[in-house]
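Trainee: give me the fold of what follows.
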Amino acid sequence: MAMEADEIAAMIRAGIPGADVEITDLAGDGNHYAARVVSETFRGVSRVRQHQAVYAALGGHMGDTLHALQLTTVVPD
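Mentor: Reported below is the predicted structural model:
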């Protein structure tokens, strides 16, 4: 079962309050997305920990209902 971009964005925003989230469907199949997540909570945090925070927000959906996610995490200017 595929996930909708809005559902992915909502889950990330719920897990990382205040985050600016942009989701792009890369293949048009609802399984391959790119996410750009901008959050002040990423400041001073390693890229690995930033990505782990996003994956945690997605719960068990990564690798299950969400097949692939190209992830970019950013600290606001």
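Trainee: for the rest of this, base every contact and every neighbour count on C-alpha atoms.
Mentor: Noted.
Trainee: quick one: neighbours of the residue nearest to His32 when sequence neighbours are not counted, just the number.
Mentor: Here the nearest residue to His32 in space, its sequence neighbours aside, is Ala68; by C-alpha to C-alpha, 6 or more residues apart in numbering that works out to 4.8 Å. As a burial measure, Ala68 scores 15 neighbours (other C-alpha atoms under 10 Å).
Trainee: ok, Ala68 - contacts?
Mentor: The contact partners of Ala68, by C-alpha atoms under 8 Å, 6 or more residues apart in numbering, come to Asn31, His32, Tyr33, Met62.
Trainee: following up with a second sequence; could you model it the same way so I can compare the two?
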Amino acid sequence: MAVTAQHIREKLTEELEASHVDVEDTSPNRCAASFKVLVVSSQFEGKPLLQRHRMVNSCLAEELKEIHAFEMKTLTPEQWEKLKPQ
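Mentor: All right, here's what the predicted structure looks like:
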């Protein structure tokens, strides 16, 4: 299975009911080996950072077997409103 930024975006949006997902392929030659994601979901409300990251890792368990590096930022909609570019 080839992991793509689009596939990761769709899966996180669907499974975590994310209201916003940014996925960037950070591989030097865009070979889908390294990704950086930002996930905004109301499912993160009241959850500590570690639990949020576990939710993302669980959602992408199969994909992470193919990825060499994965960086994530998880925010609630309220946190995103405060941080997003105007």
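Trainee: so of the contacts of Ala68 of structure 1, which ones are in helices?
Mentor: Using DSSP state H, no member of those sits in helices.
Trainee: which of those residues still touch in structure 2?
Mentor: Retained in structure 2: Asn31, His32, Tyr33, out of the contacts of Ala68 of structure 1 (criterion both residues aligned by TM-score structural alignment, their matches' C-alpha atoms under 8 Å).
Trainee: top of the residues you listed by neighbour count?
Mentor: Of all the kept ones among the contacts of Ala68 of structure 1, the most densely surrounded is Tyr33 (22 neighbours; neighbours counted as other C-alpha under 10 Å).
Trainee: so what's that residue up against?
Mentor: Taking C-alpha under 8 Å, 6+ apart as the criterion, Tyr33 of structure 1 is in contact with Ala5, Ile23, Thr24, Asp25, Leu26, Ala27, Ala68, Leu69, Gln70.
Trainee: which position in structure 2 pairs with Arg47 of structure 1?
Mentor: Taking TM-score structural alignment, Arg47 of structure 1 has Leu49 as its aligned residue in structure 2.
Trainee: now the closest residue to Leu58 of structure 1 other than its chain neighbours, what's its secondary structure?
Mentor: Once flanking residues are discounted, Leu58 of structure 1 sits nearest to Met11: 5.9 Å by C-alpha to C-alpha, 6+ apart. Three-state call for Met11 of structure 1 (DSSP: H, G, I helix; E, B strand; the rest coil): helix.
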